[in-house]
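Take a look and give me a structure for this.
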Amino acid sequence: MTHHDQPLPPAAPSESEALPTSTRVAEALPPLMQDRSFWGMTATQFLGAFNDNLFKQLMLLLATPTAVEIAAAAARGETEPDRQAEAMIVFATAILLFTGIAGWLADKTSKRTLIIGSKVAEIVVMAIGMIGFLMYGSIGFGGMLVVLFLMGMQTAFFGPPKYGILPETIHDRDLPTANGIFLMFTFVAIIFGTVLAGALGSNPATVWRGSAVCILIAVLGTATSLLTRRVPPANPGMQMRWYDWLVPPESIALLRKDRELLMALMVTSSFWLLSSIVSQAVNSLGKSQLGLDDLHTSILTATLGVGIPIGCLIGGRLSAGRINPRVVAVGAMGIVISLGLMSLRGGEKDHLLGFYGSIPVLIIAGISTGVFIVPIQVAVQALPPANEKGRIIALMNQVNWIGIILGAVIFKASVTFCETWNQPRNTAFAVGALVMLPIALFYRPKERSLGD
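Okay, here's the model as predicted:
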């Protein structure tokens, strides 16, 4: 995610072949657990994910009406809009627009340089966010959507180098373990960021203080990014073309040849479509259906994240140096069953599980999610040729955010359906289960080793 008139890269290896070693720095690589560069990149990702999810959850809580607001609007013969979909679409659109050019930069320049530059930009965006919350009375929710768009831009330029640098700086055999650790810390950051957002609440008069913390976190993330190992550009002679903002024809040609890689990209997009639906559904369930406050709603959201790092470690361990289709199948079916349970009706609030019953089910859903996504993430990193990795990973980000936008649209449609037909908000979980069901039943990536 090679450009201009260079020949197309060779096709991915056959199923019987071990994946080739990625082009990486010439120095001898230390063991993964003793690799300062890997842990620096992991810390950078942790701090970035913390900031992203703190700010995004603050916006989603602002956008979600409470049960009291919904009841008051109903008494007036009106509806209280749920604006979560608007926030998700703005954030995702920014990433979608700039991920293509970010992928080009990730191959043209050193990924380390792009990572550090992205982290400096994060400091600026977080400072703008603090100013935005201070001026919320003047700019309103619409003004904060502009800040959210800037956050999306920064995320777009950080995505391709942060994932593309892993295959360049560690052994191929370590990719499953490294991705498990990387994703584990990512989702731990999501938990902390989400819970802190709930503790701050959705009162714009006080949440600016949280934005000040975000600035400090961004500064720390910039410092840890300096630990990342220096790597040469993968394709420094590449020239920019207009379609680098979209999908380069070389990447399209590669995907046509490599059906396995194409399917992995489609599944990741479907997965993030599902994640978009579920993250909004949990907020809607908590505030709009169960009548929870911001803190308890965010705890419910964070509970989903508790299981994900556990699942990432399990997924990395079960993969054990290979892409394992059985791991994918088990994870996908666990997601389907968990979401099906979350959609059941009954009880006082028309939700059978309620707040406390939802917690263990969401933990299981999180574990299943981690088990499912690690092997697919590894496949997208390992299958492309070395000089195409940056743009293929950028393309993965693009299709993922297309999925997130579609998920926001589907969630908005499900809310409209629930309001029109007087159905509970947890109906959205059933929609999510239906999205994952075909993947659980039919998708099986080819099993292959990841030896150096």
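
When you work out contacts or count neighbours from here on, use the C-alpha atoms and nothing else.
Fine.

Show me where the stretch 101-250 of the chain has its helices.
111-134, 136-169, 175-200, 204-225, 249-257 (DSSP state H, counting those that start in this stretch).

out of these, which comes closest to residue 103?
helix 136-169 (5.6 Å; CA to CA).

in the closest one, what's buried?
For helix 136-169, the neighbour count (16 or more other CA atoms under 10 Å) marks 136, 141, 144-169 as buried.

where exactly do the strands run in the stretch 301-450 of the chain?
322-323, 448-449 (DSSP state E, counting those that start in this stretch).

Most tightly packed of those strands?
Greatest average neighbour count among those goes to strand 322-323 (a mean of 25), per mean count of other CA atoms under 10 Å.

thinking residue 150 is in contact with residue 93, fair?
No: applying CA atoms under 8 Å, one finds residue 150 not in contact with residue 93, separated by 10.6 Å.

Comparing the helices of the stretch 101-250 of the chain, which stretch has the densest surroundings?
Buried most deeply of these, by mean count of other CA under 10 Å, is helix 175-200, with a mean of 24.

The helices of the stretch 101-250 of the chain into TSV, with extra columns for distance to residue 359?
Putting the helices of the stretch 101-250 of the chain into TSV (distance: least, CA to CA, whole Å) gives the following:
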stretch	distance to residue 359
helix 111-134	31
helix 136-169	29
helix 175-200	14
helix 204-225	26
helix 249-257	40
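
and residue 53, which of those helices is closest to it?
Going by CA to CA, the one of the helices of the stretch 101-250 of the chain nearest residue 53 is helix 175-200, 5.3 Å.

for that closest one, packing partners?
In this structure, helix 175-200 makes packing contacts with helix 36-63, helix 204-225, helix 294-319, helix 354-382, judged by 3 or more CA pairs under 8 Å, 6 or more residues apart in numbering; DSSP states H and E.

let's see this one next to it:
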Amino acid sequence: MSAPHPNQFALLGQRRFAPFFWTQAAGAANDNLFKFAFTVMVTYQLGVSWLPPSLAGLVIGALFILPFLLFSATAGQITDKLEKTRIIRFVKNLEIAIMLLAALGFMAGHAALLLACVFLMGLHSTLFGPVKFAYLPQVLSERELTGGNGMVEMGTFVAILLGNVAGGLLVAMPGVGHGAVALACLGLALAGRLAAQFIPGAPATDPGLVVNWNPVSETWRNLQLAHGNIVVFRSLLGISWMWFFGAVFLSQFPSFAKDVLRGDEQVASALLVVFSLGIGTGALLCEVLSRRHIEIGLVPLGAIGMSVFAGDLYFASRGLPPSGVMALGAFLTQPAYWRVMLDLFLLSLFTGLYSVPMYALIQMRSQATHRARIIAANNILNALFMIVSAVLAGLLLQAGFTVPQIFLFTAIANAVVAAYIFLLVPEYLLRFVAWVLSRCVYRFRVRGDEHIPTAGAAILACNHVSFVDAVLLMAASPRPIYFLMDHRIFRVPVLGWLFRLAKAIPVAPQKDDPATYQAAFERAAQVLKAGDLLAIFPEGGITRDGQLQEFKGGIMKIIERAQADGVQAPVVPMALTNLWGSFFSRIEQGGAMVRPFRRGMFTRVGLNVGAPLAAAEVRPEPLRARVAGLLALG
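Have a look, this model is predicted:
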């Protein structure tokens, strides 16, 4: 990996990212320029009897998405088996060949040939899809992955927007429109291939893989492979739901603009512009809001915003002033329509916040040897969800529902689906609580977080100051943490439920409850054996005077048990600072959580993380001295 960069935009100056970014952006722009120009041509210019204008968009969209269902599984295998840059260049060569055929189709006005090219461009995108998301984790560090995905998401939606706008403008040029579209498509294909030439090598992750060319059996196998990691699989479902949600709005923009907003084609295009800018803005905000880690706590925030503003879009669409068909200029002079545009921008912004961390999580948590096949499974599910979205929207319209009512149903369904996903995968909810606490209740600063291992077993040893110490540690770590905690904290309302949801391990003194004591160390050993992070508060309880207490011997028992299992887990010393006297800590004159604002809002607190210690070097007193030294840093 290269040296850390100041922000996600700096990646555009680095060879490991910039050529790939421009390659994928050129491909996304070309897909949409070609499809939209062809749709406009069939709808307004060709008059093909066997392809009525009312069905043109549907047929073109279905043909484009069909290869995702048929060939995604094969594409995932090929990506895992072969060097990724080689695949990217092959796909870009294929795009040039397809665009040469498409140029003939545009010049001759040959709809059948162009439909064949739609299918082939769908195949091109199907082959590129697994490479697109499997390449990034190989060249970006964990701290760069959210920003990199945000840049790719932003670039994709801006390219889609520009492609659609360019396709509509070029094909409408009198006399030369078809030729202009042909040249633009071919030019974008060549530009993408040129950029691909500069992408550095990305080695194969499973070169010994034997490709199964049966798409049906391999599709089923890919879905089973993804299901092997339940957090990843349910995240795939979450992303597919996002595509369902987005497809409802994108497919209804023309009808919404015409029948509800009383706007012309320019207004429909403006809705697409606002939606694309919102997605791009949300995607770029992810790195800032996540402190450059994979922060899946943003996913519930995104889901909440999606439902709130999709629902408000329904209410904003009611009672609009009556008018004739308006051009964009007249539309923008009406204050009532600004609320509609703001709702649309914000629901798409929160969609960006929702999707980017999920993609980053899948990339980081998927095993490298079959990461591309899991991305392929995601593409299959995305395609299925978008098809279901189109069918359901069509059925609701036929049943007499209005477009705003469909938006309202989608908002309600999104809230229900999101709640279901977050209860199935409580890690999202827990990280959301940690994110809110560390940014909205406290101003939380982490120093030395590069010492928290991004892979493998480790023991995190921290001082214990408040009832929310565990939540703050969750906010600091890019990975899930299993906590060994005093059994009495589980009796605290709300927090006890939260820690049980986090699968925290209750521990009691051996003399008081031998069974709980023994079970705690047994479970701790399982956590480390599985290669996960285990956090322990060696003081054995929350401090009553704000001072660092004596470290108990429990940590030595955990280390010895891990070594007996053949696990050499390093110990990472940590110190929470400035929490004493806050709402969730005790104070010398009273208990915790009795005066809500005794230190005001947004109190600055911190976590200092020290360099890991080899397990063999750890003893309670020297470890306590390390933590004390971190505390002294303030």
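
What would you report as the TM-score here?
Once superposed, chain against chain, the TM-score is 0.80 (TM-score structural alignment, normalised by the length of structure 1); 404 aligned residues with a CA RMSD of 3.0 Å.

Can you tell me which of the helices and strands packed on helix 175-200 of structure 1 is nearest to residue 186 of structure 1?
helix 36-63 (5.1 Å).

Just the angle for that closest one relative to helix 175-200, thanks.
In terms of direction (axes from the mean of the first three to the mean of the last three CA atoms, to 10 degrees), helix 36-63 of structure 1 departs from helix 175-200 by 40 degrees.

can you tell which of the helices and strands packed on helix 175-200 of structure 1 is closest to residue 415 of structure 1?
Nearest of those (CA to CA): helix 36-63, 13.4 Å.

now for the closest one, which elements pack on it?
helix 84-108, helix 136-169, helix 175-200, helix 204-225, helix 259-284.

in that helix, what's buried?
Buried residues in helix 36-63 of structure 1 (16+ other CA under 10 Å): 37-63.

with structure 2 superposed, average distance for it?
On superposition with structure 2, the mean distance recorded for helix 36-63 of structure 1 (mean CA distance after the TM-score superposition for structure 1) is 2.3 Å.

Which residue numbers in structure 1 does stretch 556-574 of structure 2 align to?
Per the alignment by TM-score structural alignment, stretch 556-574 of structure 2 matches no residues in structure 1.

what's the first-to-last distance across that stretch?
For stretch 556-574 of structure 2, the first-to-last residue distance is 17 Å (CA to CA, to the nearest Å).

same thing with stretch 438-448 of structure 1?
End residues of stretch 438-448 of structure 1 are separated by 23 Å (CA to CA).

do you know which of the helices and strands packed on helix 175-200 of structure 1 lies nearest residue 348 of structure 1?
Short answer: helix 354-382, nearest of these by CA to CA, at 8.7 Å.

was I right about residue 164 of structure 2 contacting residue 31?
No: the pair residue 164 of structure 2 / residue 31 is not scored as a contact, 9.0 Å apart, by CA under 8 Å.

As CSV, the helices and strands packed on helix 36-63 of structure 1 with distance to residue 73 of structure 1 would be great.
Compiled in CSV, these are given as follows (distance: least, CA to CA, whole Å):
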stretch, distance to residue 73 of structure 1
helix 84-108, 18
helix 136-169, 19
helix 175-200, 24
helix 204-225, 22
helix 259-284, 16
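
which one of those helices lies closest to residue 413 of structure 1?
Of the helices and strands packed on helix 36-63 of structure 1, nearest to residue 413 of structure 1 by CA to CA is helix 84-108, at 9.7 Å.

helices and strands around the closest one, which ones?
By 3+ CA pairs under 8 Å, 6+ apart, helix 84-108 of structure 1 packs against helix 36-63, helix 136-169, helix 259-284, helix 389-421.

Show me what the longest one packs onto, helices and strands only.
Right, the one you point to is helix 136-169 of structure 1. Using 3+ CA pairs under 8 Å, 6+ apart, helix 136-169 of structure 1 sits against helix 36-63, helix 84-108, helix 111-134, helix 354-382, helix 389-421.

switch the cut-off to 10 Å
helix 36-63, helix 84-108, helix 111-134, helix 175-200, helix 204-225, helix 354-382, helix 389-421 (3 or more CA pairs under 10 Å, 6 or more residues apart in numbering; DSSP states H and E).

Show the contacting residues for whatever residue of structure 2 lines up with residue 110 of structure 1.
Per TM-score structural alignment, the equivalent position to residue 110 of structure 1 in structure 2 is residue 83. Listed by CA atoms under 10 Å, 6 or more residues apart in numbering, the contact set of residue 83 of structure 2 reads 131, 135, 201, 202, 203, 204, 205, 206, 207.

Nearest approach to residue 397 of structure 1 belongs to which of the helices of the stretch 101-250 of structure 1?
helix 136-169 (7.2 Å).

returning to what we had before: format the strands of the stretch 301-450 of structure 1 as a markdown table; extra columns: distance to residue 253 of structure 1.
Formatted as a markdown table, the strands of the stretch 301-450 of structure 1 follow (distance: least, CA to CA, whole Å):
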| stretch | distance to residue 253 of structure 1 |
| --- | --- |
| strand 322-323 | 23 |
| strand 448-449 | 23 |
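
Select, out of those strands, the one closest to residue 75 of structure 1.
strand 322-323 (55.2 Å).

Dump the helices and strands packed on helix 84-108 of structure 1 to TSV, plus distance to residue 331 of structure 1.
Formatted as TSV, these follow (distance: least, CA to CA, whole Å):
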stretch	distance to residue 331 of structure 1
helix 36-63	23
helix 136-169	22
helix 259-284	12
helix 389-421	19
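
Just tell me which of those ends up closest to residue 365 of structure 1.
So among these, helix 259-284 is nearest, using CA to CA, at 10.5 Å.

The closest one vs structure 2 - mean distance after superposition?
Helix 259-284 of structure 1 sits 1.2 Å off on average (mean CA distance after the TM-score superposition for structure 1).
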